[in-house]
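[1] Just to be clear, the model below is a prediction. Sequence and coordinates:
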Amino acid sequence: MMRSLYSGVSGLQNHQTRMDVIGNNISNVNTTGFKRGRVNFQDMISQMMQGPARPGERVGGVNPQQVGLGMQVATIDTLHTQGSLQTTGVKSDLAIQGEGFFMLRAGDENYYTRAGAFGLDAQGNLVNPASGMRVQGWQAQTVDGQTMVNTSARVEDLVIPVGSKDPAQATSQVFLASNLNKNTPLIPEDATDAQILDGTWTAEYDIYDSFGNTHTLRIDFTRNPDAENQWIATTTLGPEGDEVIPQQLSVGGVDSVDGATFIIEFSNDGTLQSVQNAEGGLMNDDDLGVQVTFEVPRSSIPLDPETGLPVDEVQLQTFDLNLGRAGAFVDSMTQYASESSTKVFNQNGFTMGYLEDYRIDQSGIITGIYSNGNNRSLGQVALASFTNPGGLEKTGETNFQVSINSGLPDIAPVGVAGKGTVIAGALEMSNVDLSEQFTDMIVTQRGFQANSKTIQTADQLLQEVLTLKR
């Protein structure tokens, strides 16, 4: 009878523990990124009343006789199943679809969470605004003019410097891909203005100097009357100004004496064949183009604060005018019997701008949107995964810490080593299922009541024993 009393007590205590876990689950039903708990029971040790006996020649074997001494909690698991995603429309809100955790840092301590309700602080750090913990990732770096994110480096605080400057960049590459109509009429020597206009095709595009000033690049194409499949191209900078900006062309390292004219030759199939100038400069293989050098207008040259004079008497700037690849159709100059087109499909200069906005894509890459039209990578959010995520320790505020049974974090970008994708403008909700919790609550309540009845019945039996002496 005493055994049944203690068995009932263990049942009461452990069902109360299970009820505590259920109550915590229900209280966090609307907690962002919360992972529900689950209690598993196991029986306690059993008292041996009679041991087993093996079969003999005259009788068979005898099974052991054991009386159980109650039950105990086997595990309290944290179930890291996927929670549903709720759209918020807030660009700094992040959710993970699949495996992985966001990595946060407070001082020297690292924490891991699925709750991605992030925001910016006064210094532009991407943080959890509830705790101030900083989101970890890789900050973008600019190497040789190219912006890149090195995900093999150590993670660091992610900073989105809204309002910061993007310095002006001088144009160094211009890419042409126009088509010149094969049927364009030749311009006679005594041509009228109308004939000249009809026989000339013009392409215009804006380029930039090192101070961010805009200059118009105009290229006039006319058919060469002395050679088939050849066009004479003349470049002009700043045609809208009072004075045309002085310039010099170079083809294959040979400067043009006339300064701004070169010849484009096409093959019979309409693709580029060569580029040359009158001074013997020739390019007829791989990438074809000319090099343009011009004088930066004096209004763009900085002045010496002491003398008030320009720092440099003449400041030169050079860019490559790329015409395409020999024999190529795509993104190259062509000569077909169709309407001429003006297609300057790219140039790499821009004015100074300010970071006005940012976006985060499914790879966790943060892209800054600048007022000068540039979109530049600012960094990438890091994700961490664990061999045993159930072994992580809860530290409050929907955060986890590494334990001796969770394994070390595997920190990598989205999609590496089974990590999920990042969904911006959404949050992962709690994975608590209320219908399941209410069912478990009923079962737990019945178990608690049944164990209380065990104690009551054992007490009545003891009372009967005490009354035997009457």
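    Sure, I can see it.
[2] use CA for all of it now, contacts and neighbours both
    Noted.
[3] Distance check, the residue nearest to the spatial centre of the chain against V149.
    For the chain, the residue nearest the mean C-alpha position is I365 (1.7 Å; CA atoms, centre = their mean). Going from I365 to V149 by CA to CA, to the nearest Å gives 9 Å.
[4] shared neighbours of those two, which are they?
    By CA atoms under 8 Å, 6 or more residues apart in numbering, I365 and V149 have these common neighbours: 377, 379-380.
[5] most neighbours, which of these?
    Counting neighbours by other CA atoms under 10 Å, the top entry in these is G379, with 27 neighbours.
[6] Which residue comes closest to it once chain neighbours are left out?
    Ranked by CA to CA, 6 or more residues apart in numbering and with sequence neighbours excluded, the top spatial neighbour of G379 is Q139, at 4.2 Å.
[7] do A117 as well
    Nearest residue to A117 in three dimensions, chain neighbours excluded: D93, at 4.8 Å (CA to CA, 6+ apart).
[8] I'd say the one you found and V422 touch.
    No. The pair D93 / V422 is not scored as a contact, 10.0 Å apart, by CA atoms under 8 Å.
[9] Of those two, which one has the most company?
    The residue with more neighbours, out of D93 and V422, is V422; 26 against 22, by other CA under 10 Å.
[10] ok, structure two:
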Amino acid sequence: MALIRAMNAAISGLRVQQTKIDAIGNNIANVNTTGYKSTSVDFGTLLSQIVGFGSAPTGTLGGVDPTQYGLGVQVSGTKQNFATGNFVATGVASDLAIDGDGFFIVTDGTGRELYTRDGTFGLNPGGLLIDPSTGFRVQGLMADLSTFTITPSSALTDITIPLGSLTIANATTKFGIDGNFNGGGPIASNGNVLQSSVPLFDIAGATPASLATLLTDLGRLETGGPLDFGLSTGDVLEFQAEKGGRSLGVRKFEISAGPPTAGIDDTGTTLRDLLDFIEGALGINTSLSSGTWGASIATGSIAALDTVTTTGAALTGDFVTAGVRPGDYIRFTSGPGAGQTAQIDTIAFAAGVTTLTFVSPLDGAVPLPLPGDTFEFNERSRVALGVAAATEDGTLSDAGPTPDLRVDEASPVGVMRISANAGLLNAIDNIVLSANGDRLLLFNESTAATGETATAHVTVFDSLGKPHDVVMTYMLEARRSPTTGDAVGTRLRWFAESADQIQSGTFGTTVGTGTIDLDATGKFVSENPGAAIDLSLDVQGVLTALAVDVDHAELTGLASTSSSIIVGTNDGFAEGTLNNYSVGADGVVTGIFSNGQTRSIAQVMLARFGNNQGLLQVGSNYYATGADSGLRTIVTPGTFSAGSVRGGFLEESNVDIAREFTDLIVAQRAFQANTRTISVANELLQDLVNLI
């Protein structure tokens, strides 16, 4: 009966509108659910009753349409809106949101994978990244915590962020120097020279002290006669000084034949041992091939008749009388050969000409000095004792290719002579040598230091992350008149010292030296050597020696009122503990350590599906794969159409409350209209019954 059919259709309408209202109610209920995706209901017609099938057009008729009566409506399906919701900042590092397509991956207690848009995560006591509401573990890739590298092809695993327990340290292998050295300053031609005010004396032998004099027999020769220092085996001598205005601290030397004990820097029994200790404490670089300079003895310029070859020179003037002797250095300070240096092997004066031969030849790859170029003679930088020529043991001498650095044949016998490296900031002052509370010697400066210098303090780190201070002192060694735009115009030399150096069997603070060539515009050209600092750290439980490259490519040599040199880069760092983290757009968890370092700890990965509508909702904001979802694909956030991760944010529900209320009103009216259809059909049926 037709009216019954109308009532059945209306009843189906009531059912589907009730389903729609259910969906709207669920959406409104989840308006504040993190990561919730709103659901809509799709309707479709039920079966239709065909009364007439109609007919096709004929030659005289246009055709008849079929006659059909609908039998109602049904729910054809539901659909989720996977559009990204708004983001709300929480400031919590473990809160994550996905800006775009994709799902976070978690595993339950059985290892089953589930997927969610809700990134309300946290860390459990073991550092695992989890969903605190369920305990499910967030999946991703873990970095190798020894190298902090993430392998993209590795299998998914639990993400662990070990706050408070992961520590790192890195030994310095290279640092860079930035800034400007005053290339317009004076050449550092002189280091200051200090001499003991009185000679040292061998009390037991009643002779001026020699390098072999036992410290227990050592004294000084006063005007009134010898004065015994009264030293005994086991006594500790304290030495302190200033260098370039900075204190070198107190260093200790014990009169002993054994190795140094705790708190003692060096040991020995003879005066030679003591001089070795003093030179090491002062950080004087004595490398014969380095071109390090002491005090200037004499200067001059090459005349038209003078000759300079790679193996020697004939120079107008009496430089023998001026104090030049074998073992000294000649350095050319102007012209195309500026910076060329050589150690003197032999020296002789006759007929107004000083003839020199060199221990090793000048650099043939660099132009030789020419008439008009200037030069100067310098003594070696060292700590030495004045002795009579060839009197030590018949073989010791301070001349020739293998001189004894402790022998000084030009100083008064028994006088200690300290020749510093060149430059103002290498100047040594305020020396105090004492034992048992008594000052043993006074020192007088005989030559002052000159020349442009600058210093920089660099902190290098050993393999355990312990810091060590290295003082870099720079001096202007030479200038050269360039003939081309890229010719070397200025040469700098640097010295490196570290009071932290510990060498088994040897005491000293010098850890390296090198040169830097700058062109005529003050720009860096080259340096030698590249790997120059060698810091020994014996018996410290660390990898030793600590070899460090120095990069001066950013250093300039422009003329200025003063030099300003700083440390630009340093690849070493002290121990640091992981105390914070952040998650980047690519899902990488970056650990932030207490020493300011950052490292990749892990990476949050995402899952994508061919059909998100095919996923099954399993509660607690989780999805599981469905028959029509397609296989899940693991992707890196921000790749393969996957969204990026936003750390410290959560994704809000994408429910549009205004739209839901509007749909609710429409569904309500549709429901009411269907009830009205039933009422009308019922009234009509009643009218039919009343006809009987």
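    Sure thing, it's come through. Model, not experiment: these values are computed from the prediction.
[11] could you pull out the helices for the stretch 201-350 of the second structure?
    Ranges of helices in the stretch 201-350 of the second structure, per DSSP state H, counting those that start in this stretch, are 271-282.
[12] Trace G418 of the first structure over to the second structure, please.
    Residue correspondence to the second structure (TM-score structural alignment): G418 of the first structure is matched to S641.
[13] Enumerate every residue touching its match.
    Contact analysis of S641 of the second structure by CA under 8 Å, 6+ apart lists D101.
[14] Quick check: it vs T633 of the second structure, distance?
    Look at S641 of the second structure and T633 of the second structure: by CA to CA, they are 11 Å apart.
[15] List the buried residues in the longest strand along the second structure.
    The strand that spans the most residues within the second structure, counting by DSSP state E, is strand 467-479. Of all the residues in strand 467-479 of the second structure, those buried under the rule 16 or more other CA atoms under 10 Å are 467-468, 470-479.
[16] what does stretch 647-666 of the second structure give?
    Using 16+ other CA under 10 Å as the burial criterion, the residues of stretch 647-666 of the second structure that qualify are 647-655, 660, 663-664.
[17] cool, and stretch 164-180 of the second structure?
    Neighbour-count burial for stretch 164-180 of the second structure, with 16+ other CA under 10 Å as criterion, is recorded at 167-180.
[18] Distance from that stretch to the middle of the chain?
    Distance of stretch 164-180 of the second structure from the chain centroid (CA atoms, centre = their mean, to the nearest Å) equals 4 Å.
[19] Can you check the distance spanned by that stretch, start to finish?
    Stretch 164-180 of the second structure end-to-end distance (CA to CA) = 41 Å.
[20] ok so, going back, to which residue of the second structure is the residue nearest to G379 of the first structure aligned?
    Using TM-score structural alignment, the partner of Q139 of the first structure in the second structure is M142.
[21] who's in contact with that match?
    Neighbouring residues of M142 of the second structure by CA under 8 Å, 6+ apart: 150, 157-160, 601-603.
[22] Quick one: residues contacting T87 of the first structure.
    Listed by CA under 8 Å, 6+ apart, the contact partners of T87 of the first structure are 425-427.
[23] out of those, which ones does the second structure keep as well?
    Here is what carries over to the second structure from these, by both residues aligned by TM-score structural alignment, their matches' CA atoms under 8 Å: 425-427.
[24] Surely P161 of the first structure is in a strand?
    No. Looking at P161 of the first structure with DSSP: H, G, I helix; E, B strand; the rest coil, it is coil, so not inside a strand.
[25] Relative to A130 of the first structure, how far out is the residue lying closest to it once chain neighbours are set aside?
    Closest residue to P161 of the first structure apart from its sequence neighbours, by CA to CA, 6+ apart: G124 at 5.1 Å. G124 of the first structure sits 16 Å away from A130 of the first structure, going by CA to CA.
[26] Repeat that for G89 of the first structure.
    Remark: distance between G89 of the first structure and A130 of the first structure (CA to CA) = 19 Å.
[27] likewise T271 of the first structure?
    Relative to A130 of the first structure, and taking CA to CA, T271 of the first structure is found at 62 Å.
[28] who has more neighbours, these two?
    Using other CA under 10 Å as the criterion, T271 of the first structure and A130 rank with T271 on top: 22 against 10.
[29] still on that earlier bit, quick check: of the kept ones among the contacts of T87 of the first structure, which lies closest to G68 of the first structure?
    Checking these against G68 of the first structure by CA to CA gives L427 as the nearest, at 47.4 Å.
[30] F640 of the second structure belongs to a strand?
    No. Assessed with three-state DSSP, F640 of the second structure is coil; it does not lie in a strand.
[31] how deep is I245 of the first structure tucked in, by neighbour count?
    As a burial measure, I245 of the first structure scores 15 neighbours (other CA under 10 Å).
[32] what's the residue lying closest to it once chain neighbours are set aside in contact with, if anything?
    Computed as CA to CA, 6+ apart, the closest residue to I245 of the first structure that is not its neighbour in sequence is L237, at 5.5 Å. Neighbouring residues of L237 of the first structure by CA under 8 Å, 6+ apart: 215-218, 244-247.
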